[in-house]
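Student: Predicted model, plus sequence, below.
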Amino acid sequence: MVEKQDRGLGTPTRRQFLGMGGMALGGMALAACGAGSGDTTTTAAPATTAAPATTAGSGIPMTTKSAVTVGYNNPNRLLRSPLYVGQTLGFFEEVGITDLTINDADDPVPPTLSGDYDIALFDSDVYFDAMEKGVLDADSRMVAVNLGAQPLILIANEGVTAENLAGKTVGGGREGQVNEAICKYMLGELGLDWETDVNFVSLTGGSNDWVQAMLTGQIDATVAFSRHVPLAEADGGSALYSDFFPAPQGGFVMTADKMAEDEGFAAAWCHAYIQAQRWVKTRDNFDELVRILSEEHGIDLPDAFFDPNVYEIDATILSQDLGFDPAEMDIWMDFVAPFGNVPADINDRWRDYVDVSGLHVAQEALGLPANPAADLSSGEEKIANF
């Protein structure tokens, strides 16, 4: 299997960055998760390693859908890797999915609405806002959270430090988006006021474009992602800030029509995905992960993929059990609401847009505790996502 039209997935070399068309200060669209520009469609082949036949009596939740299309618009290769691991190691086939198509369209809303996606990754704030505005059908639901933490990373050019950042130009991502909020937060943590202490500028394009703007001297520092840190370091720069915000930032969403087609699909999907994601998060599997991605699926892996620090950051983002702490979702929504991403009172209603019943079936079948609680209250008994 070969990934097609591979544009901006992962970390290009510095030369590729400098040769990219367009400018980060120009006018391109941006996904809040930091995806590069352009739509990419990837068709994944059926699993190459057969799983043993299973029946309903085995306790494994099954789906009647053998062919499934998933929307996954995050370009990070490690975050995407459970989709490929789940095929090669037979986790998807075990629950009845033998043909998985992965689509990378930047905006998951149109193909979700049209029925092209059986299930799709949504940023939590994007999904809740779409539900509030009636963009998605009222009975759509988020059925699991697979991205359970938000990395906070600020990189800078050579010679720029936290101590001399005052007065310099800092790129905050796209205006009004969550990355801008994150950048302002990091500056505050460094003791700087984004309005008065630095020249804070909004950027367009994807995160690769922001880093290009920095490397070409248009800006001195920028909000970024783990895969960009080695690139900055190779050019003499560094990460001025690196931390995590416990945030259920992204999860899988299904429309009412898709749930009605097979009521057991969410449980089956979660059962397969939990196993694949836990496998990816196990550091001892890294060499085999590289083989699966590069040899089994023909995915080109950038140098940053092999950086242990990048792996640790990205693996931390992946939820251990597709569950989350509702209190952390409340905090995350409070964080993004002032920037217009969601209504200020979204914490009064986001629970109405989540259904973890299928997730609980999958967790029980795998011998895991129910996480979160069925009423989406903040409980103490849960598997740590980090």
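Tutor: It's in.

Student: only C-alpha atoms for contact and neighbour calcs from this point on.
Tutor: Noted.

Student: Ser238 touches Leu215, doesn't it?
Tutor: No - checked against CA atoms under 8 Å, the pair Ser238 and Leu215 is beyond contact range at 11.7 Å.

Student: One more to weigh against that first structure:
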Amino acid sequence: MQLPNVESTWTQPAPRPSGLSLARIASFAAWPAAVLIVIHRVFVRAWTGSLTDDFTTVWSATRRFVERVDVYNENYEHVDPHYLYNPGATLLLSPLGLTEHIEVARPLFILLNAAAIIAALALLTRRSGYALSHPVFPALIAVAFLTESVTNTLVFSNINGILLLALVAFLQLFLGARPWAAGIVLGLAIVIKPMFAPLIVLPLMRLEWRTALTAALLPVALNVVAWPLTPGASDYTDKVVPYLGVTRDYANASLAGFSAYFGVPGWLHALMFAVVALALAVAVGGLARFRYSDEWLWAAVTSGVLIAGVCLLSSLGQAYYSMMLLPAVLTVLRPVGTSPMHTAPIWVGVVVCFSPLEWASPHFPHTGAVLDIVLVTFAWSVFVLAVAAWVVSVIVSDNKEAADGARKFPRLQRSEMAREA
């Protein structure tokens, strides 16, 4: 028997390149990370739950709807989670109440929201110009499921994952020249969360009346249909609407909530409100320049600015609503220089919005607790202000280039003007 060559066994030439692309190698790491993080967030964190439980409140209300008991029969003087959905939304959510076993309904609802988030990320990946086989897709899943907004959406078991998919679907349908379908999707989202109503601005800016009217009228129609079907529907206007008009001073990252918590003087709150509203107007108005030339940048970023503005300027803004900024944030995947996401300041806001970090500590308990409250308000404000600043810088740069061109080629410009005349 021939003995192995010791020298060839223990010493070999360097490995030869395999021919695999860097993207393929990145997928080897990205997919296991995505799968493990999703499993952990869904089957460990979400199913375990927390003290904050959005699902039980909704499921209990839908059970009352199915059992023909007054839906809005809660004591709205307490700070417990309350059922705040209108009768139209109650009708849409009523299938949750078809089972009397919450231990069945809640896990299924969590899975549905997780699947909706992944589907939304898939659409955003394709819209960004990448195939789902590219490592960008699993990397986005991994990062998204680590964020505070996705994690708490699943842990609290609320509907925000489905609403994210509705937002992305609306943008896709609207830009894909399917106006009626876009209006229906946006209208359904508005019924569930009226915070989506400002997105009607998008079709109005392109004079797409079919989308705008459908989105505006569908919530009205659904509530008209649902009102006689909802036991105790009048309690919605008698109890819930007045409750919604009161700014709560806990778990509220809006400017009103911030001011209520810290006792901010009225003049200072009004000043902050005016600054954010002005920045919002500048950002939305400036982005409108791209509504035909770069429609995805315009629609994605404008939707993010509008939702951040609603969270800041309305009476209630909660941190996990930051998930609705994802279409805007993912414009970072565009060519360099063609998105406000390619500027440094905006990432201060983005990182704080999505960071799962908690700042409370035994070493500085008060300061840490304050940071946990104010940082989301700060982050949304930075996001809106940074987009407004980018828009202004682009307009100034374009005007400067036009002026420089006019000075360099005055004769050409005059001849072109004469020819046009």
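Tutor: Looks like it came in fine. Just so it is clear, the model here is predicted, and its values are computed rather than measured.

Student: Drop the TM-score for these two in here.
Tutor: Once superposed, chain against chain, the TM-score is 0.27 (TM-score structural alignment, normalised by the length of the first structure); 161 aligned residues with a CA RMSD of 6.3 Å.

Student: distance of Ile153 of the first structure from Gly171 of the first structure?
Tutor: 12 Å (CA to CA, to the nearest Å).

Student: I misspoke; the intended subject was Gln16 of the first structure.
Tutor: 20 Å.

Student: And for Pro111 of the first structure?
Tutor: Pro111 of the first structure is 31 Å from Gly171 of the first structure, by CA to CA.

Student: The two: which is more packed in?
Tutor: Gly171 (30 against 15; other CA atoms under 10 Å).

Student: now the strands for the stretch 151-300 of the first structure?
Tutor: For the stretch 151-300 of the first structure, the strands defined by DSSP state E, counting those that start in this stretch occupy 169-171, 199-201, 221-224, 238-245, 250-254.

Student: Just say which of the ones you listed is most tucked in.
Tutor: strand 221-224 (a mean of 29; mean count of other CA atoms under 10 Å).

Student: now for it, which elements pack on it?
Tutor: strand 150-156, strand 169-171, helix 178-189, helix 207-215 (3 or more CA pairs under 8 Å, 6 or more residues apart in numbering; DSSP states H and E).

Student: Mind doing that once more with 6 Å?
Tutor: Judged by 3 or more CA pairs under 6 Å, 6 or more residues apart in numbering; DSSP states H and E, strand 221-224 of the first structure is in contact with strand 150-156, strand 169-171.

Student: Stretch 118-127 of the second structure: which residues count as buried?
Tutor: 118-125, 127 (16 or more other CA atoms under 10 Å).

Student: Touching that stretch from outside, list them.
Tutor: Residues outside stretch 118-127 of the second structure that contact it (CA atoms under 6 Å, 6 or more residues apart in numbering): Leu165.

Student: Check which residues of stretch 213-227 of the second structure are buried.
Tutor: 213-216, 218-219, 222-223, 226-227.

Student: I meant to write stretch 24-36 of the second structure there.
Tutor: 27, 30-31, 33-34.

Student: a markdown table for the helices and strands packed on strand 221-224 of the first structure, including distance to Met131 of the first structure?
Tutor: Formatted as a markdown table, those follow (distance: least, CA to CA, whole Å):
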| stretch | distance to Met131 of the first structure |
| --- | --- |
| strand 150-156 | 22 |
| strand 169-171 | 30 |
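
Student: Most tightly packed of those?
Tutor: Note that of these, strand 169-171 is the most buried (mean count of other CA under 10 Å), with a mean of 26.

Student: Does anything pack onto that one? Which helices or strands?
Tutor: Using 3+ CA pairs under 6 Å, 6+ apart, strand 169-171 of the first structure is in contact with strand 199-201, strand 221-224.

Student: So for Ile119 of the first structure, which of those strands sits nearest?
Tutor: Closest approach to Ile119 of the first structure among those (CA to CA): strand 221-224, 27.7 Å.

Student: Buried residues, the helix or strand hosting Leu171 of the second structure. List them.
Tutor: Element membership of Leu171 of the second structure, judged by DSSP states H and E, is helix 160-175. For helix 160-175 of the second structure, burial by neighbour count (16+ other CA under 10 Å) applies to 160-175.

Student: quick one: which of those is nearest Thr57 of the second structure?
Tutor: Asn160 (15.1 Å).

Student: Please work out how many residues are found near the closest residue to that closest one other than its chain neighbours.
Tutor: In space, and not counting its chain neighbours, Asn160 of the second structure is closest to Thr153: 6.2 Å by CA to CA, 6 or more residues apart in numbering. Counted by other CA under 10 Å, the residues lying close to Thr153 of the second structure total 24.
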